[in-house]
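Visitor: need a structure here:
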Amino acid sequence: MIAIRFDRFGGPEVLTPVEVADPEPGPDELLVTVEAAGVNFADIHQADGSYLDPGQLPHIPGSEVVGRTDDGRRVLAKVSHGYAEQAVAKASAVVDIPEDLDAGAALALLVQGLTAWHLLRTAARLGTGETVVVHSAAGGVGSLAVQLAREFGAGRVWAQASTPEKRRLALDLGADAAVDYPLPERAEVILDAVGGELFDHALDSLASGGRLVTYGNSARTGFTPLDPARLSRLNAAVVGFWLRPTLAAPGAFAGPLKELLSLTAQGRLKPVVHPAYPLTEARRAHEDLLARRTTGKVVLRP
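Guide: Model prediction:
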């Protein structure tokens, strides 16, 4: 089968299409013929060595696929090597999905959807009527967080995005306004995956008792030193969030994912999906994601 592999660490240029043996499922595992594979920033960090060590090379990235099991079920699955024509998943990490659900939309709900859900529910503990600011509001997580914040009772949802087109998309998804810093008013919740200068602006924009949730560093800059006295003066909190350990908690996976699938089926949640890339053009997908040329979920199709 064809897979995308990297044999050394680096930028998108290390991603190479190769012919490899078909994977063999073990006990309590299923073989999935891949219809579409999701692309995440975590894959970029794997390729540049942030998440892996040299002993794990060569490596096929990809943590999520939509596809068919040998018995014909159409499933959404968590995997370890998804950039391929076939992948192996634990039976416990497979969820059946409807035939009419777009593969990209389904993939958007797994990593990005669960991240947005937990950012608001678990990390920020959003309260009814609070103002939420979503950075990168047209991205995979941000576009869902804008919609879920409204669904979960936010009073106002403000979107921050890098281009006029992305700001319009966020408004179409239900944001009350597209904003830049300084904000019109202080906010109780700010969701940030950018870091750098934007993180610093956000911290100074929190209301008393506010929560700035940091869950990434797409600006790829050093993190801002955080003075505890500054937090005391602001009477605010900075909350770090990582999806992987969050999902290890009881009830953190199946229940939220079921809710996301239900909201999507009802038309109350509309995942944004970027036009798909062929599997063999994974390098271009990573380049576009890094350059912020994408909106919503990025998908590879074999």
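
Visitor: Every contact and neighbour count from this point should use C-alpha atoms.
Guide: Will do.

Visitor: what's next to stretch 292-302, contact-wise?
Guide: Residues from elsewhere that reach stretch 292-302 (C-alpha atoms under 8 Å, 6 or more residues apart in numbering): 34-40, 83-85, 104-105, 107-108, 112, 138-141, 143, 166, 271-282, 285, 288-289.

Visitor: Counting neighbours, which of those end up buried?
Guide: The neighbour-count test (16 or more other C-alpha atoms under 10 Å) applied to the contacts of stretch 292-302 identifies 34-40, 83-85, 104-105, 107-108, 112, 138-141, 143, 166, 271-274, 276-277, 279-282, 285, 289 as buried.

Visitor: Name the SS class of residue 197, please.
Guide: Following DSSP: H, G, I helix; E, B strand; the rest coil, the label given to residue 197 is helix.

Visitor: Let's compare: structure for the following, please.
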Amino acid sequence: MRAIQITEFGGPEVLREAELPDPVAGEGQLLLDVDSAGVNYADTHTVEDSYLARSSLPMVPGAEVVGRTAGGRRVVALTDNGGYAQKAVVREQLAHDVPDEVTDGQALALVVQGLTAWHLLRTSARMAPGESVVVHAAAGGTGSLAVQLAKEFGAGRVIATASTPDKRERALRLGADAAVDADPEGLTERLTAANGGRKVDIVLEMTGGPVFDASLAALAPFGRLVTYGMASRTPPTPVQAAQLMGRSRAVVGFWLMHCLGRPGMYREPMAELLAMTAEGRLRPQLGGVYGLSEAARAHAELRARRTVGKLVLDVTR
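Guide: Down below sits the predicted model:
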């Protein structure tokens, strides 16, 4: 089968096309003929071995696929890597049937980024109706879904951040009440101003570095900052207990892998997201579609922040 394999860690340049043996499904697994594979920012960390879970070589990256079983079922599934290939083995418990009304790209947008957005709001932030929510990188895969879900779940005010006017306009079209420049300089003040001069209740943060610091400073008493990435590859200033106690603030970390296998944390929210999409209440934003051999270009553009929405590898070409 055709696949993208890495034999050394590094940037997009280490993603190379290879001809590999077909994988073999074991007990409790499904072998899929892959139609489309999703590209996530986490994949860029996996390829350079800088993610929460360590990588091993050689490796076929890719954590999510849409494909068909031997019996013809069309499913979307998380993988233990191996998604950038014509065939992939997935755990049956992590495979979800895709409604006919939902496209491959939409399904791929939901299985990592949609579930992440759902849990950021429901599980980690425990958002209550009427609360203000800041969504960083609001034009991206997770952010664009978090904006919509926050409104769907009853947020009082959704404040988006993005790096360009076009991306901020996109966030407003998705339902954000305000959109501000993501530059960390003056960010605390812009977030407060966008919330009518009041500190904010919830921040969904995946950049790290000074954006994390400015976001923490923007939290109201009993506010929650949920951190779920470090796209800048720069750690934030260490948080001291007194900083949290002094304003009754909380910092919560989130990693989707901890939801897998826990009752009610994977299949149920995934079913809700797919149903919302099929009904048109949720609009996953699709970005570039690349051929399998263009995986390196997809990674380069994602890292350079030149993309919006969900990036997809069309494995059939």
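
Visitor: Give me the TM-score for this pair.
Guide: Remark: TM-score between the superposed chains equals 0.97 [TM-score structural alignment, normalised by the length of the first structure]; 301 aligned residues with a C-alpha RMSD of 1.2 Å.

Visitor: related to what we said a few turns ago, okay, and which of the contacts of stretch 292-302 of the first structure map to strands?
Guide: 34-39, 277-278 (DSSP state E).

Visitor: List just the nearest of these to residue 263 of the first structure.
Guide: Nearest to residue 263 of the first structure among these is residue 38, at 20.3 Å by C-alpha to C-alpha.

Visitor: any idea how far the closest one is from residue 277 of the first structure?
Guide: 10 Å (C-alpha to C-alpha, to the nearest Å).

Visitor: I'd like to check which residues are in contact with the residue nearest the centre of the first structure.
Guide: What sits nearest the mean C-alpha location of the first structure, by C-alpha atoms, centre = their mean, is residue 112, with 3.0 Å. The contact partners of residue 112 of the first structure, taken as C-alpha under 8 Å, 6+ apart, are 140-141, 144, 297.

Visitor: gap between it and residue 221 of the first structure?
Guide: Relative to residue 221 of the first structure, and taking C-alpha to C-alpha, residue 112 of the first structure is found at 22 Å.

Visitor: Where does stretch 224-238 of the first structure end up in the second structure?
Guide: Stretch 224-238 of the first structure corresponds to residues 237-251 in the second structure, going by TM-score structural alignment.

Visitor: Now residue 288 of the second structure: closest residue in space, sequence neighbours ignored.
Guide: In this structure, residue 288 of the second structure finds its nearest non-sequential neighbour in residue 311, 5.1 Å apart by C-alpha to C-alpha, 6 or more residues apart in numbering.

Visitor: So whichever residue in the first structure pairs up with that neighbour versus residue 37 of the first structure, what's the distance?
Guide: The alignment partner of residue 311 of the second structure in the first structure, by TM-score structural alignment, is residue 298. Counting by C-alpha to C-alpha, the gap from residue 298 of the first structure to residue 37 of the first structure is 9 Å.

Visitor: do residue 12 of the first structure as well
Guide: On the measure of C-alpha to C-alpha, residue 12 of the first structure and residue 37 of the first structure end up 17 Å apart.

Visitor: and if you look at residue 86 of the first structure?
Guide: 10 Å.

Visitor: again with residue 134 of the first structure
Guide: Taking C-alpha to C-alpha, one finds residue 134 of the first structure at 26 Å from residue 37 of the first structure.

Visitor: likewise residue 117 of the first structure?
Guide: Taking C-alpha to C-alpha, one finds residue 117 of the first structure at 21 Å from residue 37 of the first structure.
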